[in-house]
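J.: just coords:
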């Protein structure tokens, strides 16, 4: 079907009032004032009636997501993973990386093989491997039994099992051999993402700067720059006499050398912290993520995150020792809470769409509302509550007027 949507358009950090978005044959055909439609020579369009005050956003992009509605991506359960992906698509996350966690070699390879199939089918944009080359001191919810020092033969196995779909990998730069891991990732077009680390500021800066140089020299233009896995979480706090990784990450993000993930779900970060990072680094250097796990979309209870047992109470997921264990918010929840923290709506949307799309080399296809791009569109009401989702031009639920 070919559709016309009318409302306020938020894309690429800008706001267009009283605009329309035309969708034809699964692509965005026109964005702009309604008066410009006459010159666009478009096919017949069905105008979808939207609630007054509706806002039209690009489909949201989540680069760090472990599952939803009972589906745990690291488990290797294909049917459960598909159910999770369908829920996330319908929630407004039209593009996502499926994240694994640190586990045994056999479980890692099995999980990657399962997710590879979903990527082959276009259901996910690729895979994010959170570990296993991470710090014992800052393992968070990663199972310490399976943490390893950098192992290039194992990394080769993981790359092969992912079948070219490994897009990002979290690593700790202070581990012996971490530089070789970064080099191998860059050579394969995989974005290194520093995290779960106890490194000092100097080691952090050297690793990220080196990663940026390797990516630039790799000849793989689709990989833009290194990232930081959930800034603040899984690393020592910022201290004025021991700045640690946070200081280096904020400095390099402000310079545009890297992009930092933020889990702005109200549990992992205080709203003032979220606002501070946006003002210091700029929205173009921030990637909003969910770190969502199997409990997302479901009530409180007991769940799993890879090999770990997780209890969810008050929508906050924790291990038995109280450690946070992933999130339960959707990307649209995260965008809304970022706005509630004091970030401008257009900036929050930018960090949830165009910025992550560019990180995985998909800015030419998704992340913006521009003619020619894939028709991934999210319509929200004044309170940033979901009204309608289009993925590749297909509606995932029709709008209800008056919602």
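T.: Cool, got the structure. In this text, all values refer to a predicted model and were calculated from it rather than measured experimentally.
J.: can we go C-alpha only for contacts and neighbour counts from here?
T.: Noted.
J.: and the closest residue to residue 96 other than its chain neighbours, which of the three is it?
T.: Nearest non-adjacent residue to residue 96, counting by C-alpha to C-alpha, 6 or more residues apart in numbering: residue 62, 4.7 Å away. In three-state terms, and counting by DSSP: H, G, I helix; E, B strand; the rest coil, residue 62 is strand.
J.: So what's the residue count around residue 62?
T.: Neighbours of residue 62 under the rule other C-alpha atoms under 10 Å: 26.
J.: contacting residues around it?
T.: Going by C-alpha atoms under 8 Å, 6 or more residues apart in numbering, residue 62 touches 93, 95-97, 288-290, 331, 352, 356.
J.: One more to weigh against that first structure:
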């Protein structure tokens, strides 16, 4: 069954005032000078780093990833990677089984769970941030065991840990994008990792050695050589000026939420993995230690924040849709073009969501809203 939406449509060749026809995939984009100017149609958002929402955490296992994906869909996220935390192996495996089950459920009203972002445990114990102190050295055998449970698409590691540089090309051969994060590595460590096939950087600036003119760290390697990197544009993790600097240095810097169970929930205390966190005024911190602990960000707010920094709507859209799709090598989503999945968001002129379409099906008002009481 075919449907259509009229408005200002952001296509691969620019804005088209017209109509987008679709079933599960886009069948046509046609010019129409009578289409409304105050309806903006953008590609659905793609979040490659999201831990939870609506009071649920991927680490819980069961259907937590699916419930999380329903809430994020209401904020325009049409595809995501369920993201784990450092934990004992049996807890990670419980989470992975839950992701696998959530992926297998033919659920409506939920963002497409494309696989897993394994964030930990292959981190530097001196740069854990909100991760619990259970870091370990990675092996390809361990990754393969976990990959057999649920598909790992992205894996965060600290390249300076002995054995991790050698792991990077093995991960690439498995189709897993290795990225540097929670790292105390030097510029040279980062450059060597890129040469070995490192694909990106996890929440740029946060959880990594910085930019010192005498002893440049992992951030310097990212800014000097990175093609892709993720960043959390909640304007709390990274100051606006630092985001602007990163956008000039890294061609395909893309937004992630790093969202936690506190997303879409009222202020209060929540669990992030085994860590107690407190949400207050859209900021999430560890109860013990006061470190930032993920965010309460949603991708629609990330889009608006990027525009507030001076980006055009089209340029901001690239950083929440097109670039993450390119990073994962996805050819069926991330832009609006004939033949691609009909994943798109319909926005008003202030970039607030009017409706969300997932594989051609419009999200109903009630889908995904069961736990949502306060917008992040």
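T.: Arrived safely, thanks for sending. Just so you know, these numbers come straight off a predicted model, no measurement behind them.
J.: Would you pull the TM-score for this pair?
T.: The TM-score (TM-score structural alignment, normalised by the length of the second structure) is 0.91; 359 aligned residues with a C-alpha RMSD of 1.8 Å.
J.: thinking again about what came up before, translate the residue nearest to residue 96 of the first structure into the numbering of the second structure.
T.: Here residue 62 of the first structure is matched to residue 47 in the second structure, going by TM-score structural alignment.
J.: what about that match, distance to residue 73 of the second structure?
T.: Applying C-alpha to C-alpha, to the nearest Å, the value for residue 47 of the second structure to residue 73 of the second structure is 11 Å.
J.: who touches both of those two?
T.: What both residue 47 of the second structure and residue 73 touch, as defined by C-alpha under 8 Å, 6+ apart, is an empty set.
J.: ok, and the closest non-adjacent residue to the equivalent of residue 309 of the second structure over in the first structure?
T.: Under the alignment by TM-score structural alignment, residue 309 of the second structure pairs with residue 341 in the first structure. Once flanking residues are discounted, residue 341 of the first structure sits nearest to residue 271: 4.8 Å by C-alpha to C-alpha, 6+ apart.
J.: How about the contacts made by the one you found?
T.: 264, 337-338, 340-341.
J.: what's the spacing between it and residue 263 of the first structure?
T.: Using C-alpha to C-alpha, residue 271 of the first structure is found at 10 Å from residue 263 of the first structure.
J.: coming back round to it: ok, now which ones touch the match of residue 309 of the second structure?
T.: 271-272, 274-275.
J.: contacting residues around the equivalent of residue 311 of the first structure over in the second structure?
T.: Aligned by TM-score structural alignment, residue 311 of the first structure pairs with residue 278 of the second structure. When contacts are counted by C-alpha under 8 Å, 6+ apart, residue 278 of the second structure touches 267-270, 284-287.
J.: Just the buried ones from the residues you listed?
T.: 267, 269-270, 284-287 (16 or more other C-alpha atoms under 10 Å).
J.: Assess the claim that residue 332 of the first structure and residue 92 are in contact.
T.: Yes. Using C-alpha atoms under 8 Å as the test, residue 332 of the first structure is close enough to residue 92 to be in contact (6.5 Å).
J.: Find the residues that touch each one of the two.
T.: 60, 386.
J.: Between these two, which is the more surrounded one?
T.: Taking neighbours as other C-alpha under 10 Å, residue 332 of the first structure and residue 92 compare with residue 92 leading, 29 against 22.
J.: what does residue 289 of the second structure align to in the first structure?
T.: Using TM-score structural alignment, the equivalent of residue 289 of the second structure in the first structure is residue 321.
J.: about what we covered before: can you tell me how far the match of residue 309 of the second structure sits from residue 264 of the first structure?
T.: 9 Å.
J.: Identify the contacts common to those two.
T.: Common neighbours of residue 341 of the first structure and residue 264 (C-alpha under 8 Å, 6+ apart) are 271, 274.
J.: neighbouring contacts of stretch 326-339 of the first structure?
T.: 60-62, 66, 68, 88, 91-93, 141, 263-266, 271, 274-275, 288-297, 305, 315-318, 345, 348-349, 352, 383-386.
J.: cutoff 6 Å now
T.: 264-265, 290-293, 295-296, 345, 348 (C-alpha atoms under 6 Å, 6 or more residues apart in numbering).
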